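Student: the sequence isn't on hand, but the structure is:
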């Protein structure tokens, strides 16, 4: 704060194109203008700031009057690769302690999607908790929990709740203590807004019914927002995300430690887990000890992360090359025109 002696810290509770809504107290929020470079959309032109330099919901910034003038260091981030052909990263939330991965126990229940969410969030320095909503509508909660048994072995908590019942969601209290921040992620219709309303004790967030044939919902939450809870915690609700592209920085081994442990037992070190003799992975699948769909998802996500990592490396090399070229150009201009 030495460079901004008159500034005070505030937290970003909403992000908009031309500025932010920030808060410096539980019931005090106000709009602020942002630095010009923060207003440019990612990839707008060469030299634009990255998501590591531009504030997002959950960030702490320094505010002077009605202007945000500096981004303070983060202790965690949740991000994904943005849609499109060119490699870009999109910030979902910053400075969070817990990610609630929300999935409904209805026709939209999908263990593979949960695995994808966990891959994206576990590398951000936060604790994931899988929240299975609509437990009151589920025909067999036990079977759903059994399909996620691998997560318990990886110390990922799984809780089934009725998001409309205040008593049912008390199981989430350990992650919503005073001073903590949690973010809700999940597909549209999973019950994120309903869960938010129940935690608040009021109908603050708009909700809507899901489609009958597949239990998918429409986007009722249109933007990310940080909301203070009566417990003293903060909650960030997010719009449903239909596309979850890895950034290339994820650790597949951490999220599929059971598969990796089996692979270490294969007879051949370069085993592709197809028809090789002594393949422990195939042996576990045939013995019913490893879900073949989980293994297929492991292979799919491993390839996606490898591809994204390659794009990220190329992007960084391009940026480094542009920086070198820029310095060389400035040097030639200085020599030609005698600039200092």
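Tutor: Now that the structure is in, tell me what you want to look at. Computed from a predicted structure; not experimentally measured.
Student: only C-alpha atoms for contact and neighbour calcs from this point on.
Tutor: OK.
Student: can you get me a residue count around the closest residue to residue 7 other than its chain neighbours?
Tutor: Excluding the flanking residues, the one nearest residue 7 by C-alpha to C-alpha, 6 or more residues apart in numbering is residue 64, at 4.6 Å. As a burial measure, residue 64 scores 17 neighbours (other C-alpha atoms under 10 Å).
Student: could you do residue 9 as well?
Tutor: Burial of residue 9 is recorded as 18 neighbouring residues (other C-alpha under 10 Å).
Student: same check on the one 3 residues further on?
Tutor: Per other C-alpha under 10 Å, the neighbour tally for residue 12 reads 26.
Student: residues in contact with the helix or strand that contains it?
Tutor: Using DSSP states H and E, residue 12 sits in strand 8-15. Where contact means C-alpha atoms under 8 Å, 6 or more residues apart in numbering, the residues beyond strand 8-15 that reach it are 20-24, 55-64, 223-227.
Student: take a look at this one as well, against the first:
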């Protein structure tokens, strides 16, 4: 039995429900069309109804971990039938690997995303920008968690580097293995709030989840000595309740992150560059050879790194391509973007 409030149920969701014969549940796991639901009546392994499946048109129409659903318990057994998904207040998703124009749902109704990155040799600012862009696109709030601080000899330098790419975003260095800094993360998780962990494979997410939950629920493995990369351990998305209040959703580590959409998210992630662009002498400045280009001046003065600007250009191009692909398809989108590139570069 679970209290809906402790699972994260609030006015945003209750206002969507009129009189209904169904129960309210939250998706804790999802695999092969089977959803484990947590509810005030207990846990139920459920499937969507035939009508639901018939009306669903795309992947985001189906439930994912973190979703609130209305379901019908079956008599005499801990199973149920899902009839509808409540409107989400946030959604973490990405483009599936490969050429298919398909969205992969990761977690729904998340308030805060802990972007977990290691402070060892795997430290990568460009990857962090990509993850940050994904969080802004989801509607959740980001927090950077920098793990393996015990393996870092230049902590202040790396924290400052993250501050420069994530203006105003909280940054928490931790050594989860020895429980150092975990209290600062716990302080950000309140009763009824949902947090999710996002990061590459082997950055220490499973160790951190175990510390937050207070028991070994996720398997962990040591990092490889030859390249300081961790081994992937989490194999599926799962929702856990924390003893001190709050809900946490762990997600498998990713080898790559292909964005699903996000021109607006790119603007949010690179506010500093967009502010500089507004100061250029010419409104249609391409930031290449034009006189009075504020971005060129900032790079020359050392106020902006050329690597960060290149990352901005790359992610902007990727976001625009995704928007074109969604509208016209891959082939035509490639042609349109190619024509624009050639026109811009003479």
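Tutor: Looks like it came in fine. Please read these numbers as outputs of a predicted model, since none were measured by experiment.
Student: what does the superposition give as a TM-score?
Tutor: The TM-score (TM-score structural alignment, normalised by the length of the first structure) is 0.85; 309 aligned residues with a C-alpha RMSD of 2.3 Å.
Student: circling back to that earlier point, how about the next helix or strand after the strand holding residue 12 of the first structure: buried residues?
Tutor: On the C-terminal side of strand 8-15 of the first structure, the nearest following helix or strand under DSSP H and E is strand 19-25. By neighbour count on 16 or more other C-alpha atoms under 10 Å, the buried set for strand 19-25 of the first structure is 19-23.
Student: what range does stretch 121-133 of the second structure cover in the first structure?
Tutor: Mapped onto the first structure using TM-score structural alignment, stretch 121-133 of the second structure spans residues 107-119.
Student: what of stretch 232-252 of the second structure?
Tutor: Matched against the first structure by TM-score structural alignment, stretch 232-252 of the second structure falls on residues 219-239.
Student: thinking again about what came up before, superposed on the second structure, where does the strand holding residue 12 of the first structure end up, distance-wise?
Tutor: Strand 8-15 of the first structure differs from its equivalent in the second structure by a mean of 0.4 Å after superposition (mean C-alpha distance after the TM-score superposition for the first structure).
Student: give the aligned range of that strand in the second structure.
Tutor: Aligning strand 8-15 of the first structure against the second structure (TM-score structural alignment) gives residues 23-30.
Student: buried set for the matching stretch?
Tutor: Under 16+ other C-alpha under 10 Å, the buried positions of stretch 23-30 of the second structure are 24-30.
Student: one more: stretch 296-312 of the first structure?
Tutor: Residues of stretch 296-312 of the first structure classed as buried: 297-298, 301-302, 304-306, 308-309, 311-312 (neighbour count, 16+ other C-alpha under 10 Å).
Student: just put these in TSV and tack on secondary structure and distance to residue 131 of the first structure.
Tutor: Formatted as TSV, these follow (DSSP: H, G, I helix; E, B strand; the rest coil; distance: C-alpha to C-alpha, whole Å):
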residue	secondary structure	distance to residue 131 of the first structure
297	helix	21
298	helix	22
301	helix	22
302	helix	25
304	helix	25
305	helix	25
306	helix	29
308	helix	28
309	helix	29
311	helix	32
312	helix	31
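Student: if I look at residue 70 of the second structure, how far off is residue 52 of the second structure?
Tutor: Residue 70 of the second structure sits at a distance of 12 Å from residue 52 of the second structure (criterion: C-alpha to C-alpha, to the nearest Å).
Student: overlap in contacts, those two.
Tutor: Residues within reach of residue 70 of the second structure and of residue 52 at once, by C-alpha under 8 Å, 6+ apart, are 82-84.
Student: which of those has the most neighbours?
Tutor: Among these, the one with the most neighbours (other C-alpha under 10 Å) is residue 82, at 26 neighbours.
Student: could you say which helix or strand holds the counterpart of it in the first structure?
Tutor: Residue correspondence to the first structure (TM-score structural alignment): residue 82 of the second structure is matched to residue 68. Per DSSP H and E, residue 68 of the first structure falls inside strand 67-71.
Student: the following helix or strand past that strand vs the second structure, average distance?
Tutor: Going down the chain from strand 67-71 of the first structure, the next helix or strand is strand 77-81, by DSSP H and E. Strand 77-81 of the first structure, aligned to the second structure and superposed, deviates on average by 1.0 Å (mean C-alpha distance after the TM-score superposition for the first structure).
Student: and the next helix or strand after strand 77-81 of the first structure, how far from the second structure on average?
Tutor: Using DSSP H and E, the helix or strand that follows strand 77-81 of the first structure in sequence is strand 89-94. Compared with the second structure after fitting, strand 89-94 of the first structure deviates on average by 0.8 Å (mean C-alpha distance after the TM-score superposition for the first structure).
Student: packing partners of strand 89-94 of the first structure?
Tutor: Counting contacts by 3 or more C-alpha pairs under 8 Å, 6 or more residues apart in numbering; DSSP states H and E, strand 89-94 of the first structure packs against strand 77-81.
Student: switch the cut-off to 10 Å
Tutor: Judged by 3 or more C-alpha pairs under 10 Å, 6 or more residues apart in numbering; DSSP states H and E, the packing partners of strand 89-94 of the first structure are strand 77-81, strand 181-185, strand 234-237.
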